[in-house]
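Undergrad: turn this into a structure:
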Amino acid sequence: MAPHVMLSYQWDNQALVKRVYDRLKDDGLPVWMDIEGGVSGNINDAMAAGVEEAAVVCLFMTPAYQASRSGKKELNYADSRGVPVVPVMVAKNWEASEWLGLITAGLLWIDFRNSEKSDDHFEKCIKSLVDEIMFSGGDLLSVEAPPPDVNDGAMERPSRRKQPGRGFRHALTGLYLWESGEQKFHPASDTRNSVELHNSPGDHGYWEEIRGDNCKHYRSFITNGYLGYDPNGNYTYTKASPHGAEEWQLLVDETDNSAERAVVVKNKHSELFLAVFNGQLTGQKFYNESCKWFLE
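TA: Alright, predicted model coming up:
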């Protein structure tokens, strides 16, 4: 069995998951689903094989999934094997707790709560899901070039490939978080590089995500410098090694209804949100729209 994307869900959401399965297949991704040939023979053996060969497990989170014994077995097994997990939030006004909350703590979930609002909304949700799948396990997946879309004549969907990191586009200004490479000396930590805003991402706008202790570090794809924020000088920078001021929390922006991947980025050390004000990066104590970013 080749590496694949495993869809883990509770049967109440089978129609939605089947629709997601079909769209991921259309995009050329290898996908495993129980009702699409994933289960034959002993169900426990089949589920174990599905997890063991998974590059990524996508779980569709609902209270019923949390109460499901089979869902718990699947996800615990995936967690024990270190398989990347991509949570998909389906239930409204609910958050995971107990064993499911423990496994998904700190993970960035994909918002499918209004995915069936319209075809356009669903397609944006699918794009977000594919982006996160490729970010989490794209180097293990053999992705086929998607065929031409019969509904769009000769138009072809873009081939999916793993990006070198996350891109952060500011929601209000459309500008990207960008490592300029310009060096400036700092007496406490020697050289720091400037971080600014730019109108296009390029390689300087990609940030590798590295998990820390209840936080994330973001390292520039170009310079290997770690993103940090200095509240005393109110400026953003990169430096060669991460410490407290280079620890971040990345959270879903639950106030957003655009179906894009809206997030907030919070500096763990200063407890300030990374925001843009008057065209400049700044730290902000309280959330507002200037703190919103879209992942790309």
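Undergrad: drop to CA atoms for contacts and neighbour counts, all remaining ones
TA: OK.
Undergrad: helices of the chain, start to end?
TA: Across the chain, reading from the start of the chain, the helices by DSSP state H fall at 14-26, 43-52, 63-67, 69-80, 98-104, 119-137.
Undergrad: format those helices as TSV; extra columns: distance to residue 92 and mean neighbour count.
TA: Rendered in TSV, the data for those read as follows (distance: least, CA to CA, whole Å; neighbours: other CA atoms under 10 Å):
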stretch	distance to residue 92	mean neighbour count
helix 14-26	15	16
helix 43-52	27	17
helix 63-67	10	17
helix 69-80	19	16
helix 98-104	16	14
helix 119-137	15	19
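Undergrad: using CSV, lay out those helices together with distance to residue 3.
TA: Supplementary listing: these in CSV, determined by distance: least, CA to CA, whole Å:
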stretch, distance to residue 3
helix 14-26, 14
helix 43-52, 9
helix 63-67, 24
helix 69-80, 14
helix 98-104, 22
helix 119-137, 10
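Undergrad: which one of those lies nearest to residue 88?
TA: Closest to residue 88 of those is helix 119-137 (CA to CA; 8.0 Å).
Undergrad: for the closest one, packing partners?
TA: Packed against helix 119-137, as judged by 3 or more CA pairs under 8 Å, 6 or more residues apart in numbering; DSSP states H and E, are the following elements: helix 14-26, strand 54-61, strand 85-89, strand 110-111.
Undergrad: same list (those) but as CSV, adding distance to residue 48.
TA: Compiled in CSV, the helices and strands packed on helix 119-137 are given as follows (distance: least, CA to CA, whole Å):
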stretch, distance to residue 48
helix 14-26, 19
strand 54-61, 10
strand 85-89, 15
strand 110-111, 25
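Undergrad: how about stretch 112-119: buried residues?
TA: Neighbour-count burial for stretch 112-119, counted by 16 or more other CA atoms under 10 Å, picks out 112, 114, 115.
Undergrad: for this structure, give the strand that spans the most residues.
TA: With residue count as the measure and DSSP state E as the assignment, the chain has strand 176-186 as its longest strand.
Undergrad: mind listing what's buried along that one?
TA: By neighbour count with 16+ other CA under 10 Å, strand 176-186 contains the buried residues 176, 177, 178, 179, 180, 181.
Undergrad: what about the fifth one, distance to residue 226?
TA: If I follow you right, that is residue 180. In this view, residue 180 and residue 226 are 13 Å apart by CA to CA, to the nearest Å.
Undergrad: for the comparison step, fold the sequence that follows:
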Amino acid sequence: MEGSSKSTLRGGREGRSRSYGGHAMISYQWADQKLVLKIKESLRQKGYRIWMDVDHMEGSTLQTMAEAVQNASVVLVCMSERYKLSQNCRSEAEYAFSLEKKIVPLLMQRAYKPDGWLGMIKGTKLFFDFSGKYPFDQKLTDLVKELGEHGKTQQLTDEIDVGYDVMVTIV
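TA: Here you go, the predicted structure:
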């Protein structure tokens, strides 16, 4: 968990800076990397913690991918025909599905209609079309609304009356 941790007067507990349920993981096929990097940077600028393989791959690929899914509060599945054909992409998406993670589908290929295992994962979920059919900024705004606080970094701040005419602020 990223962020600082500060001990303070609070009945023996600590105040912490933490993220809301983990990061947003982007699961994509490398052919879409240029657009995915643009999405990643745009979300980071809006305060989201983004996990993407280009930043975090080390050691065992399968272990790193599994931990990324396990620690995610949301998984962005970047759908395309190449994504569907990739065994690594399938593993990430199916693992997220099996862990009942929030999955947000992003359409990367114009007019692509997911079927088979990818169609099942997409199901009836709302998806966001980043294929170029619509303006990028419009789709990004829609995506941010859907993500809400999932993957967003927040400071927890509490004020507590400790009964000694002293107010303690925990940051």
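Undergrad: so what does residue 131 of the second structure match up with in the first structure?
TA: Following TM-score structural alignment, the counterpart assigned to residue 131 of the second structure within the first structure is residue 113.
Undergrad: my read: its match touches residue 91, true?
TA: Yes - the pair residue 113 of the first structure and residue 91 passes the contact test of CA atoms under 8 Å, sitting 6.0 Å apart.
Undergrad: rewinding a little: run through the residues that contact the match of residue 131 of the second structure.
TA: The contact partners of residue 113 of the first structure, by CA atoms under 8 Å, 6 or more residues apart in numbering, come to 89, 90, 91, 92.
Undergrad: redo those as CSV? Include neighbour count and distance to residue 62 of the first structure.
TA: Conversion of the contacts of residue 113 of the first structure to CSV gives the following (neighbours: other CA atoms under 10 Å; distance: CA to CA, whole Å):
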residue, neighbour count, distance to residue 62 of the first structure
89, 20, 7
90, 21, 6
91, 17, 5
92, 11, 9
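Undergrad: turn the residues you listed into TSV, columns for distance to residue 267 of the first structure.
TA: Compiled in TSV, those are given as follows (distance: CA to CA, whole Å):
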residue	distance to residue 267 of the first structure
89	25
90	28
91	28
92	28
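Undergrad: from the residues you listed, pick the one nearest residue 11 of the first structure.
TA: Of all those, residue 11 of the first structure sits closest to residue 90, with 12.8 Å by CA to CA.
Undergrad: how much space between that closest one and residue 46 of the first structure?
TA: If you measure residue 90 of the first structure against residue 46 of the first structure using CA to CA, the figure is 25 Å.
Undergrad: and residue 72 of the second structure, what pairs with it in the first structure?
TA: Residue-level alignment of residue 72 of the second structure against the first structure, with TM-score structural alignment as criterion, gives residue 54.
Undergrad: returning to that earlier point: could I get the buried residues of stretch 112-119 of the first structure as a markdown table with distance to residue 75 of the first structure?
TA: Converted to a markdown table, these look like this (distance: CA to CA, whole Å):
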| residue | distance to residue 75 of the first structure |
| --- | --- |
| 112 | 19 |
| 114 | 24 |
| 115 | 23 |
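Undergrad: show me which of these is closest to residue 19 of the first structure.
TA: residue 115 (10.9 Å).
Undergrad: hang on, the earlier thing: the helices of the first structure: which one's closest to residue 282 of the first structure?
TA: The minimum distance between residue 282 of the first structure and these falls on helix 119-137, with 26.8 Å, by CA to CA.
Undergrad: residue 90 of the second structure - nearest residue in space that isn't next to it in sequence?
TA: Distance criterion CA to CA, 6 or more residues apart in numbering; nearest residue to residue 90 of the second structure, sequence neighbours excluded, is residue 84 at 6.6 Å.
Undergrad: quick one: the aligned partner of the one you found in the first structure from residue 90 of the first structure, how far?
TA: Per TM-score structural alignment, the equivalent position to residue 84 of the second structure in the first structure is residue 66. Separation of residue 66 of the first structure from residue 90 of the first structure (CA to CA): 12 Å.
Undergrad: next: residue 58 of the first structure.
TA: With the distance defined as CA to CA, residue 58 of the first structure ends up 12 Å from residue 90 of the first structure.
Undergrad: my read is that residue 110 of the second structure contacts residue 134, right?
TA: No - Residue 110 of the second structure is not in contact with residue 134 according to CA under 8 Å; the separation is 10.2 Å.
Undergrad: show me the common contact partners of the two, please.
TA: Taking CA under 8 Å, 6+ apart as the contact criterion, no residue touches both residue 110 of the second structure and residue 134.
Undergrad: which among the buried residues of strand 176-186 of the first structure gets closest to residue 145 of the first structure?
TA: The closest of the buried residues of strand 176-186 of the first structure to residue 145 of the first structure turns out to be residue 176 (CA to CA; 28.5 Å).
Undergrad: the nearest residue to the closest one once chain neighbours are set aside: neighbour count?
TA: For residue 176 of the first structure, the nearest residue in space outside its immediate sequence neighbours is residue 169; the separation is 4.4 Å by CA to CA, 6+ apart. As a burial measure, residue 169 of the first structure scores 24 neighbours (other CA atoms under 10 Å).
Undergrad: surely residue 169 of the first structure touches residue 177?
TA: Yes - judged on CA under 8 Å, residue 169 of the first structure makes contact with residue 177 at a distance of 6.6 Å.
Undergrad: what separates the most centrally placed residue in the second structure from residue 15 of the second structure, distance-wise?
TA: Centrality entry for the second structure: nearest residue to the mean C-alpha point is residue 24, 1.0 Å, by CA atoms, centre = their mean. According to CA to CA, residue 24 of the second structure stands 24 Å off from residue 15 of the second structure.
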